[in-house]
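Trainee: Take this sequence and fold it.
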Amino acid sequence: MQSLISKLTNTSVIVTGGSRGYGAGIAEAFVKAGARVWITGRDQERLQTTAQNIGAIPFTADVADGYAWDRLMEEVIQHTGRLDVLVNNAGEGVKVCQASDQTDEAIARSLASNLTGAMLGCRRAAAIMQSQRSGLIINIGSACSTHAWPGWSIYSAAKAGLLMFTRCLLTELRPYGVRVTSVLPSWGQTEFTEAVNLPPRDPVILAQCISPSDLGQLIVQTACMPPHLVAEEIKLWPIVQPMIQL
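Mentor: Below you'll find the predicted structure:
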């Protein structure tokens, strides 16, 4: 951890959806590594509590709100003069069911939370990082972007769109020395798993799934890679999860 601290001390980091789950784990890992971290979320009370617990800076915002992104970027640049890392982690299952049972509102919300919000953040971060000629964008996707399961069509489509957007963004920003990475986790020890009624139910198996701290360590290690190297995509599976290729 000491070497990671020396690399990330005083860097500026944004983690969206940072009030809980993977986002909180990622933000805490960056804080422990010496970075100055902003976390975003819609639940102001929960965001404030998490920020206080881990030593981050709270910024209440909906990622689908472009004006909120403008205010966030302005605050970060005002305090640090730069943006070193953006982690687009915010997302939600919204409604997991067959496409025929979806509602127009649920489809729009899923796309806004899981795809559009990250695009809005990337657009602004890309402009800043191009000017700096350095920076790292990490978009947290899902194994759903490359695998098919019944009931997950809308969520999977949004995450698949994020995956392709991230691939294209890397080709655009690479000439400026800016790195862009997709991280695709599967089963996790988060409230998302509970909210969408995902397996596993067995607490012994669940304890072997991806924890917020597991993902946080991976993201920090990715940020500490030599600046002339980029991990295009990282897919993370718990060994206990069946890996069925479809």
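Trainee: From here on, just use CA atoms for contacts and neighbour counts.
Mentor: Fine.
Trainee: all strands for the protein, in order.
Mentor: Under the criterion DSSP state E, strands of the chain are mapped to 12-15, 36-41, 57-60, 85-88, 135-140, 178-185, 233-236.
Trainee: who's in contact with the fourth one?
Mentor: Contacts of strand 85-88 from elsewhere in the structure, counted by C-alpha atoms under 8 Å, 6 or more residues apart in numbering, are 11-17, 118, 121-122, 125, 135-140, 223.
Trainee: got it, and the first one?
Mentor: With C-alpha under 8 Å, 6+ apart as the test, strand 12-15 has contacts from 23, 26-27, 30, 35-40, 76, 80, 82-89.
Trainee: Need the buried ones from those selected in PyMOL.
Mentor: Those of those that count as buried under 16 or more other C-alpha atoms under 10 Å are selected in PyMOL with:
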select buried, resi 23+26+27+30+35+36+37+38+39+40+76+82+83+84+85+86+87+88+89
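Trainee: Second input sequence below; structure requested for side-by-side comparison:
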Amino acid sequence: MRLKDKTAIVTGAASGFGEGIARKFANEGATVMVVDLNISAAEAIATEIGGHAVMADVSKADQVASMIETAIKTLGHVDILVNNAGITHLPTPLEDVSEDEFDRVFAVNCKSVYLTARDIVPHFKTRGTGAILNIASTAGVSPRPRLNWYNASKGWMITATRAMAVELAPEGIRVNALNPVAGETPLLKSFMGEDTPETRAKFLSTIPLGRFSTPEDLGNAAAFLCSQEASMLTGVCMEVDGGRCI
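Mentor: Okay, here's the model as predicted:
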């Protein structure tokens, strides 16, 4: 029960890594606000883990503000924010990615971190404590070809994490990130372009431990970084990648 009596917002929590994080947090004693565009799936997860559900597009300022306001009112206060919601473009030569795709990737993967910080940091400063966890990617550390602008968005997220950590540390606010390798999530097919045994084998050959990241892997790492056990850790961008970035 490392997160006993804690409250948390997890975005993109109706499936994949976000769902794994939300479930682990609940198992560790936290009350979780499950945020997703798919409200029916979010409500189903929230019901299972004894949490609450909110629908929000984290790239939209008004929806983020409403999400944070609802969380504070519903939960009483917020201890933890996990910026997990993210998207990618299909594997494509960098010059062929459309401007609309580029804008959407950076709005969801990058602008959302700015928007959530703008609305939650004053709350954390008032309380003198708080933890922010950004779900970045090994793509921001060791980029894969043809995922160029997704790679860049995750590199931005890693730098933002470190910049936020340095600025907010004197306020008692910790900011860390996780860098998963491709995982068994709804985005896997988008990363690979196609989901075939041959494509999977090629992907897995780049991961020394020989498997994809799982939602449980991310949940375990997230619970640690957001717990008091990690009270001396800030600005950490931890690979959960089976050795992919070595």
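Trainee: After superposition, what's the TM-score here?
Mentor: With the length set by TM-score structural alignment, normalised by the length of the first structure, the two chains reach a TM-score of 0.88; 236 aligned residues with a C-alpha RMSD of 2.1 Å.
Trainee: Let me see the contact set for residue 238 of the first structure.
Mentor: 186-187, 208-210.
Trainee: what's the most distant pair in these?
Mentor: For the contacts of residue 238 of the first structure, with distances taken as C-alpha to C-alpha, the pair at the greatest spread is 186 and 208 (12.0 Å).
Trainee: For the first structure, just list every one of the helices.
Mentor: Along the first structure, the stretches classed as helices by DSSP state H are 2-8, 21-32, 44-54, 66-80, 104-111, 117-132, 153-173, 191-195, 203-206, 212-223.
Trainee: could those go into CSV alongside distance to residue 182 of the first structure?
Mentor: Shown next, in CSV, are the helices of the first structure (distance: least, C-alpha to C-alpha, whole Å):
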stretch, distance to residue 182 of the first structure
helix 2-8, 20
helix 21-32, 14
helix 44-54, 25
helix 66-80, 21
helix 104-111, 17
helix 117-132, 12
helix 153-173, 6
helix 191-195, 19
helix 203-206, 24
helix 212-223, 10
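Trainee: out of the ones you listed, deepest packed?
Mentor: helix 21-32 (a mean of 26; mean count of other C-alpha atoms under 10 Å).
Trainee: what about the residue of the second structure most remote from its centre, helix or strand, and which?
Mentor: Distance from the centre of the second structure peaks at residue 198, with 28.5 Å (C-alpha atoms, centre = their mean). Element membership for residue 198 of the second structure, per DSSP states H and E: helix 197-204.
Trainee: Show me what that helix is packed up against.
Mentor: Secondary-structure packing of helix 197-204 of the second structure (3 or more C-alpha pairs under 8 Å, 6 or more residues apart in numbering; DSSP states H and E): helix 188-192.
Trainee: Which residue in the second structure occupies the aligned position of residue 132 of the first structure?
Mentor: Under the alignment (TM-score structural alignment), residue 132 of the first structure pairs with residue 127 of the second structure.
Trainee: Any figure for the gap between its match and residue 240 of the second structure?
Mentor: Residue 127 of the second structure is 31 Å from residue 240 of the second structure, where distance means C-alpha to C-alpha, to the nearest Å.
Trainee: what does residue 18 of the second structure give?
Mentor: 14 Å.
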